[in-house]
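Peer 1: 3D, please:
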Amino acid sequence: MPTRDTPWPAGTPCWVDYGAADVDAAKEFYGQLLGWEYSGGDPEFGGYLNASRNGRAASGLGPLTGEGDSPAWTTYFATDDAAATADRIRGAGGQVVVEPMEVGPMGTMVIAVDPQGNAFGLWQGGSHTGAQVYGEPGAYVWNEAAVEDTEAARAFYSAVFGFTYEAVTMEGETDYTTFSTGGDPLGGLGGVHPGLPKGWTTCFGVASTDESVAAVQAAGGKVLLPAEDTEFGRFAVLEDPWGAPFSVMEVPAAG
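Peer 2: Predicted structure coming up:
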């Protein structure tokens, strides 16, 4: 299954992390659900942990840092120049919440929101190049945004990352597109649906969607969209016990 040990191309979703209200409880929940092991947590990096699957970095997890913030997953896009990309975000009408910040030798991060208030991040890799595993159980397989104004959102992300878009026909979707920088699709962008998450969300690969749904419910989470079969795999939208949405997709195990 896919692994990567070099920096991701600019504009690619390259990392996801979770801001936790209760770090220990979140570690246990996601560790059980996705088979993660953890390293890091040093005070000098704010207690930030790296979650790994079979020894390869899959995501990050750390305590919430902003007063009033809610637990949530953040999608980070790779950049070769964090400062220049931050300038493009501002120029396109977005806001930079955390200015380019060096995280030791590991890289440079930025937190921003688009003009519709949807949060995302940038990562300019150093010794930490981003996710080393993807597209398999225990790793992210897809990142997408649900937005109020799809046309405006596509214009914004095109200005920032150079995205081009391709319409996708799916049941229940009238304005869904994938985005890319000229190659394979990198993620998706579509409209908001009642009862489902708004903004950027992450879909994780799992060995069994039905078992994952049951595990989330048993741990106190919720089902926002029941498991259903799609042309891409069996899929469900969930909410963890602290109210953070994410989705799962049944994908083949690493081989």
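Peer 1: C-alpha from now on. contacts and neighbour counts both.
Peer 2: OK.
Peer 1: Please, where are all the helices along the protein?
Peer 2: 23-34, 82-91, 150-161, 209-218 (DSSP state H).
Peer 1: can those helices go into TSV with extra columns for mean neighbour count?
Peer 2: Formatted as TSV, those follow (neighbours: other Cα atoms under 10 Å):
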stretch	mean neighbour count
helix 23-34	17
helix 82-91	18
helix 150-161	18
helix 209-218	17
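Peer 1: Including distance to Ala236, could the ones you listed go into CSV?
Peer 2: Shown next, in CSV, are these (distance: least, Cα to Cα, whole Å):
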stretch, distance to Ala236
helix 23-34, 14
helix 82-91, 32
helix 150-161, 23
helix 209-218, 7
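Peer 1: quick one, which of those is nearest to Pro13?
Peer 2: For Pro13, the closest of the helices of the chain is helix 150-161, at 11.0 Å, according to Cα to Cα.
Peer 1: Not counting its own residues, what contacts that closest one?
Peer 2: Applying Cα atoms under 8 Å, 6 or more residues apart in numbering, the contact partners of helix 150-161 are 10-11, 85, 88-89, 92-93, 114-116, 147, 163-165, 175, 181, 189-191.
Peer 1: want to put them side by side, so please do this one too:
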Amino acid sequence: MAENSTSAREAAYTEGVPCWVDAQLADVAAGERFYGELFGWSFRPSHGGTVWAYREGRSVAALAQKTDGRLPTVWTVYFATPDARALTVRIRAAGGQVVTAPVPVGELGVTALATDPEGAVFGLWQPGTHAGFGLRHAPGAFVWAELYARDTATANTFYGGLFHDALFGPDAEPDVGRAPVTTVFPALMPPHFLVHFGVVDCAAALGEVTRLGGRIQAGPFDTSYGTVGVAVDDQGASFAVLQR
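Peer 2: Predicted coordinates:
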């Protein structure tokens, strides 16, 4: 994950707030070329062969080498928590599943993977020296995560129960939305989170995706939170670009 946190940043990542994203790729060097050109990212090596991406010298994401070619090529969003193990207990009780039990990542923190009742995968992050994004809500950085669900009422109950304060509390400024899968994707597409990165011009960014060897799945289209384009990189990982 990324650099040491400050107390102000730590305070921003209360439980249930998206605090990090990473991509599992077969070819990390190719990922650096694709996303480096698309978003203006620079890269530095990190824990366990992962590379961190930086925009304006501040951490925005990580690219990780897939350990098994059968694993999906995918972007994952991580939600902050002060206690990953306790949260996994609550996830199971609410009808979700734990894919990967909490495990330390050096001194950086503790990570885990889980699914909601419909099978959408998300990560948990308990901070150590790394609290989360060094930069977000800006071009070339994380701005939004949309959950495409089969049953949005089930999703609201599950995530609202886990992360009520982050989603609905008096100080909530949620970076997560929920929509039916069929809003954008074919009906057979499984429920999933779609990570959105900020851009100045959505149409121009989609043009760059095509130039770099990726492809466009949908858009540009207007939403309540901005103009969105859904794309797939040159290795098969889906993501979105968001112009606000």
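Peer 1: Show me the one of the helices of structure 1 that comes nearest Ser127 of structure 1.
Peer 2: Shortest distance between Ser127 of structure 1 and the helices of structure 1, using Cα to Cα, is found for helix 82-91: 15.5 Å.
Peer 1: Which stretch of structure 2 lines up against the closest one?
Peer 2: Aligned by TM-score structural alignment, helix 82-91 of structure 1 falls on residues 84-93 of structure 2.
Peer 1: Next, the mean deviation of that stretch compared to structure 1.
Peer 2: Following superposition, stretch 84-93 of structure 2 is found to deviate from structure 1 by 0.7 Å on average (mean Cα distance after the TM-score superposition for structure 1).
Peer 1: Can you name the residues in contact with that stretch?
Peer 2: 81, 97-98, 101-102, 110-112, 114, 116, 124-126, 162.
Peer 1: Turn those residues into TSV, columns for distance to Tyr54 of structure 2.
Peer 2: Shown next, in TSV, are the contacts of stretch 84-93 of structure 2 (distance: Cα to Cα, whole Å):
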residue	distance to Tyr54 of structure 2
Thr81	23
Gln97	32
Val98	30
Ala101	28
Pro102	26
Val110	21
Thr111	21
Ala112	23
Ala114	26
Asp116	30
Leu124	21
Trp125	19
Gln126	21
Leu162	30
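Peer 1: and those residues, which two are the farthest apart?
Peer 2: The widest separation within the contacts of stretch 84-93 of structure 2 (Cα to Cα) is 19.6 Å, between Val110 and Asp116.
Peer 1: check contacts around the residue nearest the centre of structure 2.
Peer 2: Compute the mean C-alpha point of structure 2, and by Cα atoms, centre = their mean the closest residue is Val77, 2.6 Å away. Under the criterion of Cα under 8 Å, 6+ apart, the neighbours of Val77 of structure 2 are 18-22, 122-123, 145, 193, 195.
Peer 1: Ignoring the adjacent residues along the chain, who's closest to it?
Peer 2: Val21 (4.5 Å; Cα to Cα, 6 or more residues apart in numbering).
Peer 1: same thing with Tyr140 of structure 1?
Peer 2: Leaving aside its sequence neighbours, Tyr140 of structure 1 sits nearest to Phe204 (Cα to Cα, 6+ apart; 4.2 Å).
Peer 1: Do I have it right that Asp5 of structure 1 meets Gly126?
Peer 2: No - Asp5 of structure 1 is not in contact with Gly126 according to Cα atoms under 8 Å; the separation is 11.4 Å.
Peer 1: Mind telling me what Ala145 of structure 2 corresponds to in structure 1?
Peer 2: Checking TM-score structural alignment: Ala145 of structure 2 goes with Asn143.
Peer 1: could you give me the residues in structure 2 that stretch 204-213 of structure 1 aligns onto?
Peer 2: Following TM-score structural alignment, the partner segment of stretch 204-213 of structure 1 in structure 2 covers residues 197-206.
Peer 1: what's the closest of the contacts of stretch 84-93 of structure 2 to Ala141 of structure 2?
Peer 2: Trp125 (18.2 Å).
Peer 1: For that closest one, grab the count of nearby residues.
Peer 2: When neighbours are defined as other Cα atoms under 10 Å, Trp125 of structure 2 has 33 of them.
Peer 1: For it, give me its contacts.
Peer 2: Contacts of Trp125 of structure 2 by Cα under 8 Å, 6+ apart are 19-20, 78-81, 84, 109-112.
Peer 1: Also Gly69 of structure 2?
Peer 2: By Cα under 8 Å, 6+ apart, the contact list for Gly69 of structure 2 reads Ala26.
Peer 1: do the same with the one 10 residues further on
Peer 2: Contacts for Phe79 of structure 2 (Cα under 8 Å, 6+ apart) come out as 15-20, 122-125.
Peer 1: Which of these are buried? Put it as a ChimeraX command.
Peer 2: To isolate the buried members of these in ChimeraX, using 16 or more other Cα atoms under 10 Å:
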select :15,16,17,18,19,20,122,123,124,125
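Peer 1: need the contacts of Phe79 of structure 2 in TSV with distance to Glu56 of structure 2, can you?
Peer 2: Formatted as TSV, those follow (distance: Cα to Cα, whole Å):
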residue	distance to Glu56 of structure 2
Glu15	27
Gly16	26
Val17	23
Pro18	20
Cys19	18
Trp20	17
Phe122	27
Gly123	25
Leu124	26
Trp125	24
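Peer 1: Of the contacts of Phe79 of structure 2, which pair is most distant in space?
Peer 2: The largest separation in those, counting by Cα to Cα, is between Glu15 and Phe122 at 13.7 Å.
Peer 1: Give me the number of neighbouring residues for the equivalent of Val230 of structure 2 over in structure 1.
Peer 2: Under the alignment defined by TM-score structural alignment, Val230 of structure 2 is paired with Val237 of structure 1. Using other Cα under 10 Å, Val237 of structure 1 is surrounded by 22 other residues.
Peer 1: got it, and Pro194 of structure 1?
Peer 2: 6.
Peer 1: quick one on the thing from earlier: show the buried residues in the contacts of stretch 84-93 of structure 2.
Peer 2: In these, the ones that pass as buried (16+ other Cα under 10 Å) are 81, 97-98, 102, 110-112, 114, 116, 124-126, 162.
Peer 1: can you tell me how far the residue nearest to the centre of structure 2 sits from Glu10 of structure 2?
Peer 2: 17 Å (Cα to Cα, to the nearest Å).
Peer 1: repeat for Ala204 of structure 2
Peer 2: Ala204 of structure 2 sits 34 Å away from Glu10 of structure 2, going by Cα to Cα.
Peer 1: so how far is Ala120 of structure 2 from His137 of structure 2?
Peer 2: His137 of structure 2 is 23 Å from Ala120 of structure 2, where distance means Cα to Cα.
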